[in-house]
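# can you look at this prediction? I've put the sequence above it.
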Amino acid sequence: MVLLRGNGVGDEDRYVGLSDKAADAIGNAGPPAGSIVDRFPMTRFLPSWLPFMERVRYAQKWKPAIENVTNEPFEAALSDAKNKTMKKCFVRERLEIYHENAENGLPNSFAMDDIKGAAATVLIAGSETTATTVRLFIMYMMQNPRVQKRAQEEMDRVLRQGPGATATATQEEEQQPPRLPTWDDLPQLHYLKLVLQEVFRSSPLSPLGIPHASLEDDEYRGMFIPRGTVVYQNVWAMTHDRTVYSDPDAFLPERYLPKGSGGGFGNSSSSDDTVLGRGEPFPTGNFGFGRRVCVGKHLAENSLLIVFATILATLDVGPPKGPDGQPRDVDVKLSFRGQVYPYPFECSLTPRSEVAVQLLDDAAAAQ
């Protein structure tokens, strides 16, 4: 919302609720372009009560959720612009260009509805995909304590080298970050970037990609693709291809390092730091392909990295504990209906120190 309207939101903000409802509607709608209307367009004229028109009934039910998240935030933004209270943001910039062109008699390459639609798309797509990826990250950290420890060691080292850090630190002080991570720290978080890529590879949010129609006749590996064919990209198969990724079901951020390298990565002191690089490529397809690639890719990656870094700097992620105080096994199930996401699961988030708690409290109070 800050990027779109210039204003932040709280947990109970109405726009957060609108975005959540729209994201739920889209996430549970099934595979894109998979309805009978997509496959047989003439069926759109049939009554929606027919048994095979389930997806049409679903769309009718949830249409208000999409309309609300599209219209209400934009109308509020127009009001802010009229009252000259809108901060610098995407909508303000687009409106200024639109009105300036209109006043000077110049044609606009976009209409007012285009601005509204683009803003709604960013709000729906950006909020849910980011939240789901964070949940997946927490799941993988809970399941892979070795990776979590290694990433925390890198995080602690980077924070100690920054403002307020001392040249030497005791073991207790090493787990008391002098500050929270910032955007300036991201270039030094090499291992964390590998962790992000492994989250993308292990659980691509759109397992079948976003379908597109071929604009002209094409041929791929001897297979003829007529113009207008709906083409899916099987991203899940690509990121779990055993000819590309060895042991694809294992969560191994080191797999992207040059083959044979990685032991003691980042001066790690972990007892298990001998997992070596395998020279495997970063996953592709999570943000689309070609000219249809998501324009928010770099923003999304950096936003996720800063969230991951903050979690690692301040919290230990682990399994929940039973009545006897011992960790319990957690079998997390993934949904593959439309978008990959983990079903609700229990975990333990334990502050790494009192200093970490204070840093989080101060950051929350400053919002």
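Sure, I can see it.
# drop to CA atoms for contacts and neighbour counts, all remaining ones
OK.
# where along the stretch 1-150 of the chain do the helices fall?
Using DSSP state H, counting those that start in this stretch, the helices found in the stretch 1-150 of the chain span residues 2-5, 14-27, 36-39, 54-82, 90-103, 112-143, 145-160.
# angle of the last one against helix 112-143?
Relative orientation of helix 145-160 with respect to helix 112-143: 110 degrees, computed using axes from the mean of the first three to the mean of the last three Cα atoms, to 10 degrees.
# alongside the first one, take a look at this:
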Amino acid sequence: MSMLADNPLTALAVACGVALVVKSHCATRKDGPPLPPGPTPLPMVGNVRGIDTDAPWLTYKAWGDTYGDLVYSSLFRQHIIILNSEQDARTLLDQRSHIYSDRPELATNELFGVSWNSVFMRYGPKWRMHRRLFHQAFRPDASLLYRPMQLRKGHQLILDILETPTQFLHHLQHHSSSIIMSAAYGYETVSNDDPYVTIIEKALAILLEYLTPQASAVIGAFPFLLHLPPWFPGMSIKKHAAESKKCTKQWVESPFQYVEESIAAGTATPSMASNYLRKFQGLGGSGPTTTDIKEVSATAFAAGSETTKSTLSLFIIAMIRHPDVQKRAQFLIDSVVGTDRLPTFEDRPSLPYLDAIFREVLRWYPVFPLALPHATTQDDIYKGYHIPKGSMIIPNVWAMTRDEIRYPYASEFRPERFLDDNGELTDDTVSFAWGFGRRICVGRYLAEASIWSAMALILATFDLAKAKDSAGRDIEVELTSPPGVTISPRPFVCSITPRVPGMNSEKLATLISLSS
């Protein structure tokens, strides 16, 4: 496991030996309540030592086991408060949201060209405008309007998998992208290498790897590093930032231009962007600007595509590793739906075990294990500890999913933990996987429906199993993720076969038509 001190950018900042005196924060203060307990920082750089940069949530959980659920750390001049329990996160981020709804000032946002993104935007009037637009488009009742489209995309997904099962990961990515592109822009993606999707996914890949609090802290503490040439050791971040900036500009502009041209031609279909352009056109200062609509639409893609694709990949891994769970779910689908049609959203209330699987996938390996950091707008006191203004607040969702009191045998995949003695779903919806407070994911209802429908259709149509090597031995599925802010499984191989012998594209298309 790599350590933060081994990161080239951080090592460069430390090695520079600049005459910057950073106050060392300890667990006590001379005046007023103490800071929360935490690991002892180094004098200049703070808590650089010992952090697993590939999976910092593991380090933060270990700190929680040592110091308690509320942990203080620092990185250069940045106060960091880690919340390892859902109760603390609810109390602070939900109940005190007027203090905890800001985002940290991350130097990398401007560097990588994403300061327009609603997710990273500081709390204020512009963010509230964005939030209202998101809520109107993706609130629970509005999300129901997308269901016919989601089911249609789900049908295309299983057709694609049937035709080329070895390309299932590509099909999952295309499925996730096509849903949010349709919802945000009314745009129908092409099956392979769609130009709009390609440029957006290229930017996202860079952002998810480099847009970390650690990198931002280094740049914020040592801004002179940005004046060093890209070839200088540790400064490859500048090259990636320049590439990101170019991609994100196209990400914001190109799909939106498609919507504007479609409206002018009279061919635009209902979508977030087209609906808002028609609704607010000509209102001037009394409504959102075209720029607001453009930025919110672009943010929607980033928020929806990665979550859906990664969650479905984790679902497939879980089914391969736990064939008993897969068989039980398929038996229940057959009992409720039968074999002469495919599942629809109307079947969902009758399939609680499928929802239990969905919740367990969210809990087992949360896609955003540290959520996204919040920031405090004023000083606060909690449990007798001082939380300074401007602190970065990190909800360690991973630690919450590994709470052995709430989730016994937490490292194991057990969907039944979400069912009561009568086989009905419990009240635990794993809502912390979607964030907290005013920053909770507004598109979660759309994402939930996309994931559930894909899961149901895949289970109804296919058997998922381990692939075989040339000697006929099982190929184990390893769950590993590239470094970054998300858990997104690296490519893996598996066996995907139709449950019905002789199933082909024509027969599946007929089954789809009977289900519509």
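Right, received. Where do you want to start? All values derive from a computational prediction rather than experimental measurement.
# related to what we said a few turns ago, tell me which of the helices of the stretch 1-150 of the first structure sits most buried.
The densest packing among the helices of the stretch 1-150 of the first structure, expressed as mean neighbour count by mean count of other Cα atoms under 10 Å, is seen in helix 145-160 with a mean of 21.
# in the second structure, what residues pair with the next helix or strand after that helix?
Following the chain from helix 145-160 of the first structure toward its C-terminal end, the next helix or strand by DSSP states H and E is helix 171-174. Equivalent residues of helix 171-174 of the first structure are lacking entirely in the second structure, counting by TM-score structural alignment.
# quick one: the aligned residue in the first structure for Ala203 of the second structure and Leu123 of the first structure, what's the gap?
Using TM-score structural alignment, the partner of Ala203 of the second structure in the first structure is Ala22. Using Cα to Cα, to the nearest Å, Ala22 of the first structure is found at 10 Å from Leu123 of the first structure.
# would you turn the helices of the stretch 1-150 of the first structure into CSV with distance to Leu186 of the first structure?
Listed next are these as CSV, based on distance: least, Cα to Cα, whole Å:
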stretch, distance to Leu186 of the first structure
helix 2-5, 20
helix 14-27, 27
helix 36-39, 42
helix 54-82, 31
helix 90-103, 24
helix 112-143, 17
helix 145-160, 9
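# for the ones you listed, which one sits closest to Lys297 of the first structure?
helix 112-143 (9.9 Å; Cα to Cα).
# whichever strand or helix holds Ile451 of the second structure vs helix 290-321, what angle?
Here Ile451 of the second structure, judged by DSSP H and E, is contained in helix 444-461. Angle between the axes of helix 444-461 of the second structure and helix 290-321 is 30 degrees (criterion: the same axes, to 10 degrees).
# start and end residues in the first structure for helix 444-461 of the second structure, please.
Under the alignment (TM-score structural alignment), helix 444-461 of the second structure falls on residues 297-314 in the first structure.
# ok now that stretch, how far from the chain's centre?
When C-alpha coordinates are averaged (Cα atoms, centre = their mean, to the nearest Å), stretch 297-314 of the first structure and its chain have centres 10 Å apart.
# now do stretch 441-452 of the second structure
Relative to the mean C-alpha coordinate of its chain, stretch 441-452 of the second structure is positioned 11 Å out (Cα atoms, centre = their mean).
# same check, this time on stretch 46-63 of the first structure
Going by Cα atoms, centre = their mean, the spacing between the C-alpha centre of stretch 46-63 of the first structure and its chain's C-alpha centre is 30 Å.
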